[in-house]
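# The sequence isn't on hand, but the structure is:
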């Protein structure tokens, strides 16, 4: 793409862009065929989504009061129109134990597949080989990682939910208008709290999941980019589903397709954050490529405790 540098007016700007860390991160993604990696992550995430929703609905139905169940259904209708109308809350209440058990088993199976696929994709971004472990121990480790991620996700969701509820309560108590300066500032504060929760979760995903130890500054920047991008994508998908997908000519297909696209965008955002952590400085990248021994590459270790250098990436 060197010809772009020769374009009038924009050429110098493009040449400067191609020297940035963001551009080198994109070049790494292009080298490891990130569209294929994102497709694999999207498929496993979409499959694991349904038992996760079923388990959450069964737990909610068994533990919430009738009033709280009605409020939950109304909340789901606001966020994901088209799905809430198909939910049979009373049926979930009557069969919460059976639904929860089956959903939990399916989630464990599909969730471990998601962990394995995501770990492999993140290691591919680092250009590391697949881990060689005992299959039983490998599955046990995947289950442990899944439980850890589930706990971290619950904490982030709880923080985000509490922050949003607190903002609404303050607005109603003080009498602020939602479109006023005070209301906007409170929503910005709630957004910042949600970003912080996502930031902490990404620190876990970008390091412990692929088994790497990136440079601290790049890790912090990558996690911050991913956290902000994730919250913006959440706002985008919520607005799109409410305003377009649930009311489109595709009917029942609108919401699942929108969720599928959102998962794909989120997967690509995670891969970009991983590439940001895996990409060294320009001098490191050139030195690593010239020597071939990875001496100047970012510090990485395999999940089994070894320290292999970067290997040729697979095509996903």
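Arrived safely. Quick caveat, the model's predicted, so the values are computed rather than measured.

# CA only for contacts and neighbour counts going forward, please
Will do.

# what separates the host helix or strand of residue 256 from the chain centre, distance-wise?
In this assignment (DSSP states H and E), residue 256 forms part of helix 254-278. Relative to its parent chain, helix 254-278 has a centroid offset of 7 Å by C-alpha atoms, centre = their mean, to the nearest Å.

# same thing with stretch 93-105?
Stretch 93-105 sits 26 Å away from the centroid of its parent chain (C-alpha atoms, centre = their mean).

# For that stretch, which outside residues touch it?
With C-alpha atoms under 8 Å, 6 or more residues apart in numbering as the test, stretch 93-105 has contacts from 51, 52, 54, 55, 58, 59, 61, 62, 92.

# among those, which two are most distant?
For these, the farthest-apart pair by C-alpha to C-alpha is 51 and 62; their separation is 16.3 Å.

# So which of these two has more stuff around it?
Each of residue 51 and residue 62 had its neighbours counted (other C-alpha atoms under 10 Å), and the higher figure belongs to residue 51 (23 against 16).

# One more to weigh against that first structure:
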């Protein structure tokens, strides 16, 4: 009597689970779509342009600091006094020129930073849109099309609005939550750490959901109506929170030495960006392989 191979037995188990559990069948379909549509390769491209965007964003932050300091002399004086107390005298000649340069070169740095951010951000958005569109089996679009360029710039602006909206939700929600608890007679001093953490977690989930819902519904280059995007965005928001908590734990563990702080932080952020890119693409594959959206697409 012949015995089945381990691979055949595993295949039989997977087939039985797919028949019995719709969620497991959906998971298998999403995983197959992700790998067939080169999810890992697209995630690597998104990560590269994400890291590339850090430089112009730092330039903008540097220029913004210069504008803030020049428009607020009191803050500039306080910063100079704080640096004088914190920095040894032999390093003051090195640190002071940095502050002066941030003020004097703010216009040049801001202009170059904005141009670089627009260029790198547009290519980042192009790769992101091509990646999420690939999960919908949509053919790639020409990278030299003027319409493509304008469309990606508009999508980049839309993403910034979504990010600003998510930050507003966190800020307003926190203030509103504090007001409600205070009105109920629960002073802020009596709040437990669990209460504060729970409120912060809920607001963070809401912000993540808003961004992911926008990514799932607006970035794919398709006119197809996307069903179940809200559920996929909710699952994605939960997964992103898990990844962020993992990053926080990792960063807290590697700050014990200067080398770990520098190289470990860079490595952690790089891995985090790659994992987030893969996770977003997998959630797109999850949405694309939902029963409602699966008509005419390769499983």
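Looks like it came in fine. This is a predicted model, so every value here is computed, not measured.

# Mind checking the TM-score on these two?
Laid over one another, the chains give 0.74 as their TM-score (TM-score structural alignment, normalised by the length of structure 2), with 268 aligned residues with a C-alpha RMSD of 3.8 Å.

# rewinding a little: now, among the contacts of stretch 93-105 of structure 1, which is nearest to residue 273 of structure 1?
Distances from residue 273 of structure 1 to the contacts of stretch 93-105 of structure 1, taken as C-alpha to C-alpha, are shortest for residue 52 (25.0 Å).

# Now the closest one: which helix or strand?
With the criterion set as DSSP H and E, the secondary-structure element containing residue 52 of structure 1 is helix 34-63.

# which other helices and strands contact the helix or strand immediately after that helix in the chain?
Following helix 34-63 of structure 1 in sequence order, the next helix or strand is helix 66-79 (DSSP H and E). Secondary-structure packing of helix 66-79 of structure 1 (3 or more C-alpha pairs under 8 Å, 6 or more residues apart in numbering; DSSP states H and E): helix 216-243.

# re the thing from before, average gap between the helix holding residue 256 of structure 1 and structure 2?
By mean C-alpha distance after the TM-score superposition for structure 1, the fitted helix 254-278 of structure 1 averages 0.8 Å away from its aligned residues in structure 2.

# so that helix matches what in structure 2?
Mapping helix 254-278 of structure 1 onto structure 2 (TM-score structural alignment) gives residues 264-288.

# which parts of that stretch are buried?
Of the residues in stretch 264-288 of structure 2, those scored as buried under the neighbour-count criterion (16 or more other C-alpha atoms under 10 Å) are 264-265, 268, 272-288.

# What of stretch 212-227 of structure 2?
Using 16+ other C-alpha under 10 Å as the burial criterion, the residues of stretch 212-227 of structure 2 that qualify are 212, 213, 214, 215, 216, 217, 218, 219, 220, 221, 226, 227.

# wait, isn't the last one in contact with residue 294?
When you say that, I think you mean residue 227 of structure 2. No: Residue 227 of structure 2 lies out of contact with residue 294 (C-alpha atoms under 8 Å); the separation is 10.0 Å.

# residue contacts, the aligned residue in structure 1 for residue 121 of structure 2?
Following TM-score structural alignment, the counterpart assigned to residue 121 of structure 2 within structure 1 is residue 111. For residue 111 of structure 1, the residues meeting the contact criterion (C-alpha under 8 Å, 6+ apart) are 48, 143, 146.

# Can you tell me which of those residues carry over to structure 2?
Comparing the contacts of residue 111 of structure 1 with structure 2 on both residues aligned by TM-score structural alignment, their matches' C-alpha atoms under 8 Å, the contacts found in both are 48, 146.

# Nearest to residue 24 of structure 1 among the contacts of residue 111 of structure 1?
When the contacts of residue 111 of structure 1 are compared against residue 24 of structure 1 (criterion: C-alpha to C-alpha), the nearest one is residue 146, at 31.3 Å.

# thinking that closest one is in contact with residue 110, fair?
No: the pair residue 146 of structure 1 / residue 110 is not scored as a contact, 10.2 Å apart, by C-alpha under 8 Å.
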